[in-house]
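Participant: have a look at this prediction, sequence included:
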Amino acid sequence: MNEAADPQRDRLQQAAEQLALDLAPARVDRLLGYLDLLQRWNATYNLTAVRDPDEMLVQHLFDCLAVIPPLRHAARGASRRVLDVGSGGGLPGVVIAVTCEDWPVVCVDTVGKKAAFVRQVAAELRLPNLRAEHARVETLVASPFDIVTSRAFSSLADFVRLTRRLLAPAGVWMAMKGKRPDDELAMLPADVEVFHVEPLAVPGLAAERCLVWMRPKT
């Protein structure tokens, strides 16, 4: 890692400490390597509207790292199959794959260049647990997933409608949102249970964030 990356490394490690995340040096290297790849590919392929490296660090990496502790808590120490819907440049899927190395993670996106980028990330960062699919989620052919997640993908109602067939019988949905989406919560179908709306504190970000946890009603 070159000298110019050291300030970002320090900020990443400080953010991990604030989130009570123990990030081994190899994981820090991979996360910073991912950020570097995102910046380089973004210059040509427009993967994200965020251009500044420091803003990418906070708005992308820190934002997704904030979901890892509650995600691990929900998993109760077990390996989980994760589907990241509308993954774009791999958020949060890449971050989950880096920090939960024994969890198979599939990122699906309708834009081919974004799926190609995630494949490149998996190859360059040596993440055998990370896979990318270029497809519409409603046509994706895959085994059921324990956790189906999304970040800025669609309304909650559309999210659960499009992915319900891909959710394992005891699986859960985890939607990353900004402020509590009360209007969207009110539009969910009657057979979907919201069992937790979890506020998140993202280091360095002065904006509301939350996780909406859902499951089919039994």
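Facilitator: That came through fine.

Participant: please make it C-alpha for all contacts and neighbour counts, starting now.
Facilitator: Noted.

Participant: what's the longest strand seen in the chain packed up against?
Facilitator: Assignment by DSSP state E gives strand 167-177 as the longest strand of the chain. Contacts defined by 3 or more CA pairs under 8 Å, 6 or more residues apart in numbering; DSSP states H and E place strand 167-177 against strand 145-151, strand 209-216.

Participant: put this beside the first:
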Amino acid sequence: MLRYHSMQKGDPVTTKPKFPAIELKDLKFWYQPGGWQLAIPKLSLSSGQHLFVRGASGSGKTTLLNLLCGITVPNAGEIWLNGMALHQLSASRRDKLRASEIGVVFQQLNLIPYLSVLDNVLLRAAFARAPAAAMQQRARELLTALGLGDNYWQQKASQLSVGQQQRVAIARALLTQPTLLIADEPTSALDADNRDAFMQVLLSEADKSGTTVIFVSHDSQLQRYFHYQLAMTALEQGVVAC
């Protein structure tokens, strides 16, 4: 049975049902029976809680992210996103839910270089079919809060520094105030100073939106920014306090 409060037209974006932001139950995924298997007995994060997922290349981090995003479905078990049974949805409904409820910051950022800063952010609104006027206002507010005032809005993404591009990527991911934000190794190419600045901005803006962050990295130094961690080498322990 689905447990979900569907948002009606005109509802404020801040209205969210009172369920865990993300919850996994007896999750199992394998590419072929008897082969490599990802198994997580239980994982639950409330709204605004942030999780650091640590693991080396080949440990299953990407597989886990694909499951959390609804790109891949589990062979067994359950994935609940804000009260919605993600594992029971059709591919098209998973696509729609991902557009509105899951923000992603990629390692390569994936900005469109010839589009303006504002248009790059508003692309998310188009995919989520969110109200244009409200999203225009929120995009401007987010960019301003991230240090990119109106003099940047019409600049092409290709004209920005790497640090500024990262802030645009954060604004885009948080535009619809998603339940979940997934950050996939976004700091791997940064030096220590830029890495720390990025972490502070990302988590600060996520807190303002009430968004749960799942941050994936092989860099154990980033663990200090999080209250919870999940080690890919010890999935049976689930989420543990840092």
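Facilitator: On my side now, so go ahead. The structure presented is a predicted model; accordingly, all values stated were derived computationally and were not measured.

Participant: what would you report as the TM-score here?
Facilitator: Here the TM-score for the pair of chains, by TM-score structural alignment, normalised by the length of the first structure, is 0.30; 102 aligned residues with a CA RMSD of 5.0 Å.

Participant: for the helices and strands packed on strand 167-177 of the first structure, give me TSV that also has mean neighbour count and distance to E17 of the first structure.
Facilitator: As requested, those are arranged in TSV below (neighbours: other CA atoms under 10 Å; distance: least, CA to CA, whole Å):
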stretch	mean neighbour count	distance to E17 of the first structure
strand 145-151	24	23
strand 209-216	20	19
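
Participant: dump those to CSV, plus distance to D84 of the first structure.
Facilitator: Shown next, in CSV, are these (distance: least, CA to CA, whole Å):
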stretch, distance to D84 of the first structure
strand 145-151, 5
strand 209-216, 14
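
Participant: out of those strands, which is closest to D182 of the first structure?
Facilitator: Closest to D182 of the first structure of these, according to CA to CA: strand 209-216, at 10.6 Å.

Participant: and the closest one, what other elements does it pack with?
Facilitator: strand 167-177, strand 192-200.

Participant: what's the most buried one of the ones you listed?
Facilitator: strand 167-177 (a mean of 20; mean count of other CA atoms under 10 Å).

Participant: how many neighbours does G163 of the second structure have?
Facilitator: 14 (other CA atoms under 10 Å).

Participant: what residues of whichever helix in the second structure runs longest count as buried?
Facilitator: The residue-count maximum for a helix in the second structure (DSSP state H) belongs to helix 192-209. For helix 192-209 of the second structure, the neighbour count (16 or more other CA atoms under 10 Å) marks R195, F198, V201, L202, L203, E205, A206, D207, S209 as buried.

Participant: state the distance from the fifth one to P41 of the second structure.
Facilitator: Here the criterion is CA to CA, to the nearest Å. By it, L203 of the second structure lies 27 Å from P41 of the second structure.

Participant: contact partners of stretch 24-31 of the second structure?
Facilitator: 36-44, 74-80 (CA atoms under 8 Å, 6 or more residues apart in numbering).

Participant: closest one to M56 of the first structure among the helices and strands packed on strand 209-216 of the first structure?
Facilitator: Using CA to CA, these put strand 167-177 closest to M56 of the first structure, at 16.9 Å.

Participant: residues touching M174 of the first structure, list them.
Facilitator: M174 of the first structure makes contacts with I147, V148, T149, S150, L211, V212, W213, M214, as judged by CA under 8 Å, 6+ apart.

Participant: ok, of those, which one's closest to V194 of the first structure?
Facilitator: M214 (4.4 Å).

Participant: the closest one reaches H196, doesn't it?
Facilitator: Yes - under the criterion of CA atoms under 8 Å, M214 of the first structure makes contact with H196 at 7.3 Å.

Participant: show me where the second structure has helices.
Facilitator: Counting by DSSP H, the helices of the second structure are 61-68, 91-101, 117-128, 132-145, 162-174, 192-209.

Participant: so which of those comes closest to L180 of the second structure?
Facilitator: helix 91-101 (6.3 Å).

Participant: give the buried residues for that closest one.
Facilitator: Those would be R94, D95, L97, R98, A99, S100, E101, for helix 91-101 of the second structure by 16+ other CA under 10 Å.

Participant: and the longest helix for the first structure?
Facilitator: Under DSSP H, the helix in the first structure containing the largest number of residues is helix 25-45.

Participant: that helix packs against which elements?
Facilitator: By 3+ CA pairs under 8 Å, 6+ apart, helix 25-45 of the first structure packs against helix 6-18, helix 53-56, helix 93-99, helix 112-124.

Participant: ok, which of the ones you listed comes nearest E184 of the first structure?
Facilitator: helix 93-99 (23.2 Å).

Participant: what's the first helix or strand after the closest one?
Facilitator: strand 105-109 (DSSP states H and E).

Participant: for C107 of the first structure, the count of nearby residues, please.
Facilitator: 30.

Participant: likewise D6 of the first structure?
Facilitator: D6 of the first structure has 12 neighbours, counted by other CA under 10 Å.

Participant: same check on the one 4 residues further on?
Facilitator: D10 of the first structure sits with 12 neighbouring residues when counted by other CA under 10 Å.

Participant: A126 of the second structure too?
Facilitator: By the criterion of other CA under 10 Å, A126 of the second structure has 15 neighbours.

Participant: list the contacts of it.
Facilitator: Neighbouring residues of A126 of the second structure by CA under 8 Å, 6+ apart: there are none.

Participant: ok, now how distant is it from L38 of the second structure?
Facilitator: Distance from A126 of the second structure to L38 of the second structure, by CA to CA: 34 Å.

Participant: a strand runs through E133 of the first structure, doesn't it?
Facilitator: Yes - under DSSP: H, G, I helix; E, B strand; the rest coil, E133 of the first structure sits within a strand.

Participant: which of the helices and strands packed on helix 25-45 of the first structure sits closest to V160 of the first structure?
Facilitator: helix 93-99 (17.8 Å).

Participant: I'd like to know which elements the closest one is packed against.
Facilitator: helix 25-45, helix 63-65, strand 105-109, strand 130-134.
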